[in-house]
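Peer 1: coordinates only, sequence not included:
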């Protein structure tokens, strides 16, 4: 097991009523750098289950989720987090797949033949609007990240707009690189390249971010690193200072 990951891996971990996380990985960025990755699991008020940024498929994990409820929604929240979707589709044929704007246009997605049933927008679809609000944070070069707010637990669910890697878990060379990129705990931000991309549409992104902060989330979850388990709104304001908020 890689020290950068947060065991137990590929297992449900309760966060709040009807909200769980699954830690997995590591992913290899550019085939080299190890990176932890996380999925969020929500049981909707109709008893069905919503998977955000699905991590690698695991049969035991699947069975554990089915004890919560039937999996009906698979969410690819930005143009980078889709590579495990197909495996979950094969094992959950009744589930609907939801894609971030522009995801279906990406060459790797088209070449993979990935099935994407619906594109996500600013408004939550009827299937989960009663439980989860959503917004789109835009960037240049086709980047979009759809952000979700789980109303019952007051939890904000991001993907890559915050990366907060714990330095003591990183190999020494990666520790230095992560610090230079501004993605180390306790003050992790979006990676440097992503900050540049989002700044290409900074005014729109800042408006979207301000509206999300106005929700005053109690906790903030994201795909990579130590999530904000308390004082979520304050921690996120620090993390998003680069947006000029």
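Peer 2: Nice, I can see it. Keep in mind that what you see is a predicted model, and the values were worked out from it rather than measured.
Peer 1: CA atoms for contacts and neighbours, from now on please.
Peer 2: Will do.
Peer 1: how about residue 68, what does it touch?
Peer 2: Residue 68 makes contacts with 43, 47, 49, as judged by C-alpha atoms under 8 Å, 6 or more residues apart in numbering.
Peer 1: roughly how far apart are the most centrally placed residue in the chain and residue 194?
Peer 2: The centroid of the chain falls nearest to residue 159 when counting by C-alpha atoms, centre = their mean (2.6 Å). Separation of residue 159 from residue 194 (C-alpha to C-alpha, to the nearest Å) stands at 12 Å.
Peer 1: now swap in residue 27 and tell me
Peer 2: 18 Å.
Peer 1: Next, the buried residues of the strand or helix carrying residue 180.
Peer 2: For residue 180, the host element (DSSP states H and E) is helix 172-181. Using 16 or more other C-alpha atoms under 10 Å as the test for burial, helix 172-181 gives 175, 178, 181.
Peer 1: and the last one, what is it in contact with?
Peer 2: By C-alpha under 8 Å, 6+ apart, the contact set of residue 181 is 191, 192.
Peer 1: how close does it sit to residue 50?
Peer 2: Taken as C-alpha to C-alpha, the span from residue 181 to residue 50 is 32 Å.
Peer 1: ditto for the first one
Peer 2: Residue 175 is 34 Å from residue 50, where distance means C-alpha to C-alpha.
Peer 1: Then the second one?
Peer 2: Applying C-alpha to C-alpha, the value for residue 178 to residue 50 is 31 Å.
Peer 1: What is whichever strand or helix holds residue 206 packed up against?
Peer 2: Using DSSP H and E, residue 206 maps to helix 202-213. For helix 202-213, the elements it packs on are strand 132-138, helix 232-239, judged by 3 or more C-alpha pairs under 8 Å, 6 or more residues apart in numbering; DSSP states H and E.
Peer 1: ok, second structure coming up, stack it against the first:
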């Protein structure tokens, strides 16, 4: 696999497969910055309960590139506070979808930042076109050697063999791994640090990214396991 070499820091954004109530449940978002580089790395998090009662939470991640432009993995709403945070970082140039199901808020980010490129995964172009949004790039559909403009600072690896067609990103200078559904880092203590979860479920504590239960669950989501295993190493 290409992602683990970046594992010292994981910013994982969790989402649901049934999206009907997602926007309202994620409207309360809070921010934190990377402890080493507050001007470079921002994570936006908030409460979210899958199916209305399983507390997962959600995260978006923004990185300020050396050019001054901002790269955003947009998995939570663009609230007023979120936009203020992004505007202070710099001009948003890249709006990213981490996989096929992290797409709900791409439109509102694009509306706020019309000059930014919106980049997702294979299949999102057709899906979002019906909603009036044009994708500027799709991992898995575009040629494998396609460069979108941030690759010198943020490496990527497309997991076509994973159910949600996830992309793993690695911010090279901070050694930060940024994923959508390839990893889960539960229980969602940070996401619910400013609010109470709807329910306390004992098994959530067993779903941290070291647990065998989580590994088994993620393994089951691999629809083409040989493809995933054969992926090249992006960063040694």
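Peer 2: Cool, the structure landed. Everything quoted here is computed from the prediction, not taken from an experiment.
Peer 1: on that earlier part again, how about the following helix or strand past the helix holding residue 206 of structure 1, which residues of structure 2 does it hit?
Peer 2: Using DSSP H and E, the helix or strand that follows helix 202-213 of structure 1 in sequence is strand 219-221. Under TM-score structural alignment, strand 219-221 of structure 1 has no counterpart anywhere in structure 2.
Peer 1: ok, now stretch 233-243 of structure 1?
Peer 2: Counting by TM-score structural alignment, stretch 233-243 of structure 1 pairs with no residue of structure 2.
Peer 1: Map residue 115 of structure 2 onto structure 1.
Peer 2: Using TM-score structural alignment, the equivalent of residue 115 of structure 2 in structure 1 is residue 94.
Peer 1: May I ask you to confirm that its match is in contact with residue 72?
Peer 2: Yes. Counting by C-alpha atoms under 8 Å, residue 94 of structure 1 does reach residue 72; the two are 6.3 Å apart.
Peer 1: Please identify which of these two sits among more neighbours.
Peer 2: Shown here are residue 94 of structure 1 and residue 72; by other C-alpha atoms under 10 Å, residue 72 has more neighbours (18 against 12).
Peer 1: Trace the more buried one over to structure 2, please.
Peer 2: By TM-score structural alignment, residue 72 of structure 1 lines up with residue 93.
Peer 1: contacting residues for the nearest residue to that match once chain neighbours are set aside?
Peer 2: Nearest in space to residue 93 of structure 2, with sequence neighbours left out and distances taken as C-alpha to C-alpha, 6 or more residues apart in numbering, is residue 116 at 4.2 Å. Contact analysis of residue 116 of structure 2 by C-alpha under 8 Å, 6+ apart lists 92, 93, 94, 95, 110.
Peer 1: Can you lay out those as TSV showing distance to residue 187 of structure 2 and secondary structure?
Peer 2: Formatted as TSV, the contacts of residue 116 of structure 2 follow (distance: C-alpha to C-alpha, whole Å; DSSP: H, G, I helix; E, B strand; the rest coil):
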residue	distance to residue 187 of structure 2	secondary structure
92	31	strand
93	32	strand
94	30	strand
95	27	strand
110	31	helix
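Peer 1: Out of those, which are shared with structure 1?
Peer 2: Contacts from the contacts of residue 116 of structure 2 that recur in structure 1, judged by both residues aligned by TM-score structural alignment, their matches' C-alpha atoms under 8 Å, are 92, 93, 94, 95, 110.
Peer 1: mind listing the strands for structure 1?
Peer 2: Taking DSSP state E, the strands of structure 1 run over residues 12-16, 19-29, 33-43, 49-52, 71-76, 96-99, 118-119, 132-138, 144-150, 155-157, 163-164, 219-221, 224-225.
Peer 1: so which of those strands gets nearest residue 198 of structure 1?
Peer 2: Distance to residue 198 of structure 1, taken as C-alpha to C-alpha, is lowest for strand 132-138 among those, at 6.5 Å.
Peer 1: so how far does that closest one sit from its counterpart in structure 2?
Peer 2: In this overlay with structure 2, the average offset of strand 132-138 of structure 1 from its partner residues is 1.2 Å by mean C-alpha distance after the TM-score superposition for structure 1.
Peer 1: What residues in structure 2 pair up with that strand?
Peer 2: Across structure 2, the stretch matching strand 132-138 of structure 1 (TM-score structural alignment) is residues 154-160.
Peer 1: hmm, what's the outermost residue in structure 2?
Peer 2: residue 202 (25.6 Å).
Peer 1: Just tell me what that one corresponds to in structure 1.
Peer 2: For residue 202 of structure 2, the aligned residue in structure 1 is residue 175 (criterion: TM-score structural alignment).
Peer 1: Verify the contact between its match and residue 167 for me.
Peer 2: Yes. Between residue 175 of structure 1 and residue 167 there is a contact at 5.8 Å, judged by C-alpha under 8 Å.
Peer 1: Residue 77 of structure 2 reaches residue 105, doesn't it?
Peer 2: Yes. Contact status for residue 77 of structure 2 versus residue 105: in contact at 5.7 Å, counting by C-alpha under 8 Å.
Peer 1: The two - which one has more neighbours?
Peer 2: Counted by other C-alpha under 10 Å, residue 77 of structure 2 and residue 105 do not tie: residue 77 has more neighbours, with 27 against 17.
Peer 1: Aligned to that one, what sits in structure 1?
Peer 2: Match for residue 77 of structure 2 (TM-score structural alignment): residue 56.
Peer 1: list the contacts for its match?
Peer 2: Residue 56 of structure 1 touches 10, 24, 25, 84, 87, counting by C-alpha under 8 Å, 6+ apart.
Peer 1: is it possible to export the residues you listed to a markdown table including distance to residue 61 of structure 1?
Peer 2: Listed next are these as a markdown table, based on distance: C-alpha to C-alpha, whole Å:
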| residue | distance to residue 61 of structure 1 |
| --- | --- |
| 10 | 6 |
| 24 | 11 |
| 25 | 14 |
| 84 | 14 |
| 87 | 13 |
